[in-house]
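Peer 1: I'd like to go over a predicted model; first the sequence, then the structure.
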Amino acid sequence: MNIYQISEKIAQRPPFQMIEKVTELVPNESATGIKNVSVNEPYFMGHFPGTPIMPGVLICEACAQLCSLVIEKPAEDLEKNLYVLLKIDGFKFVKPVIPGDQLEISVNKTKGGGVIVGFDCVVKVNGNVHAKGSLTFTSIPKESLGK
């Protein structure tokens, strides 16, 4: 999937859209995607001046966006419900992510269907693990958000 196809499937948009390419997608099972890290991303001005490092929470967000492409959502569910991140578990940031890195993100569904869905995530740069952990999502009614 390219950036245009991804934009049709996820709710996030630039500058918060973190997945730029999907190289493999097995619906309801797994996916592999790419995030190119650019020095022009606004958070680098403050994190950290002179030594830019991608915030761990944004690495988790990139994983979450790729997971959202894996979750099979029935058409009637899309109108009424939204899958949101429920839990970040055991995430380890082994090496820093810096401008110029290309994140190779792999996510594998470990549990779920229904309202709770879990994934194991691995983030690599040049084949080396930079982060890994687990994410859990739940389905909530859109009306609960005051819409």
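Peer 2: Sure thing, it's come through.
Peer 1: going forward, measure contacts and count neighbours with C-alpha atoms only.
Peer 2: OK.
Peer 1: in this protein, which residue sits furthest out from the middle?
Peer 2: Computed with CA atoms, centre = their mean, the residue of the chain farthest from its C-alpha average is residue 50, at 26.7 Å.
Peer 1: next one: that residue from residue 30, what distance?
Peer 2: 37 Å (CA to CA, to the nearest Å).
Peer 1: in the chain, where's the longest helix?
Peer 2: Counting by DSSP state H, the longest helix found in the chain is helix 56-70.
Peer 1: got the buried residues for that helix?
Peer 2: 59, 60, 61, 62, 63, 64, 65, 66, 67, 68, 69, 70 (16 or more other CA atoms under 10 Å).
Peer 1: second structure for comparison follows:
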Amino acid sequence: MNKEELKAIIPHRNSMLLIDEATKISEDTSVGKKTIVGDEWFLDGHFPGNPIVPGVILCEMMAQTSAVIIAEKSAVSTPYFTSIEKARFKEMVRPGDTFEIECKLTRNRGMFYFIEGKGTVNGKLCVSANFSFALIERE
């Protein structure tokens, strides 16, 4: 899915649509990517002269990638974050890097979906986290 296709399944728009593309590769797995070009809004003050992508932004990128797993279920619902657990930041993501994301659905309980996510640059683990979200029907 490109950015326009992603807009059909998640409510994010510029400047909060943070991934360049995402694909569902199996029933419970999706992959995505974002090339950090250096002019992104979240780099402006993080950190001047030494820009690195904030951890919370990396987690949001993983969450947006995971939405592809349940795209057909979210046609009439919106996914909302309900938790982030065990977030671990191993390497920095910088301008010029292509951040590659893999998300796996580990379980589903009613409207709640539980995901394991990891993000890498050049095969090197940068971040991992477990998170959940709820699908809330749109009004």
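Peer 2: Received it, and whenever you're ready, just let me know what you need. Values in this document were obtained by computation on a predicted structure and should not be read as measured data.
Peer 1: now distance to residue 35 of the first structure too, for the buried residues of helix 56-70 of the first structure, in CSV please.
Peer 2: Listed next are the buried residues of helix 56-70 of the first structure as CSV, based on distance: CA to CA, whole Å:
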residue, distance to residue 35 of the first structure
59, 9
60, 12
61, 11
62, 7
63, 10
64, 12
65, 11
66, 10
67, 14
68, 15
69, 14
70, 17
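Peer 1: quick one, what contacts the residue nearest to residue 26 of the first structure when sequence neighbours are not counted?
Peer 2: Once flanking residues are discounted, residue 26 of the first structure sits nearest to residue 70: 6.9 Å by CA to CA, 6 or more residues apart in numbering. By CA atoms under 8 Å, 6 or more residues apart in numbering, the contact set of residue 70 of the first structure is 25, 26, 27, 28, 29, 30, 31.
Peer 1: if we use 10 Å, what do you get?
Peer 2: 25, 26, 27, 28, 29, 30, 31, 32, 107, 108, 109, 119 (CA atoms under 10 Å, 6 or more residues apart in numbering).
Peer 1: what's near enough to touch the second one?
Peer 2: Okay, so that is residue 26 of the first structure. Counted by CA under 10 Å, 6+ apart, residue 26 of the first structure has contacts 32, 69, 70, 71, 108.
Peer 1: farthest-separated two in these?
Peer 2: 32 and 71 (13.5 Å; CA to CA).
Peer 1: compare these two (neighbour count), which wins?
Peer 2: residue 32 (23 against 20; other CA atoms under 10 Å).
Peer 1: is it true that the more buried one touches residue 105?
Peer 2: Yes. Look at residue 32 of the first structure against residue 105 with CA atoms under 10 Å: they come within range, at 5.5 Å.
Peer 1: need the residues touching each of those two.
Peer 2: In contact with both residue 32 of the first structure and residue 105: 19, 22, 23, 63, 66, 67, 121, 122, 123, using CA under 10 Å, 6+ apart.
Peer 1: the second one and residue 77 of the first structure, how far apart?
Peer 2: The span separating residue 22 of the first structure from residue 77 of the first structure equals 24 Å under the rule CA to CA.
Peer 1: try residue 36 of the first structure
Peer 2: From residue 36 of the first structure across to residue 77 of the first structure, the span is 31 Å (CA to CA).
Peer 1: mind listing the strands for the first structure?
Peer 2: 21-26, 30-36, 81-93, 102-113, 116-125, 128-141 (DSSP state E).
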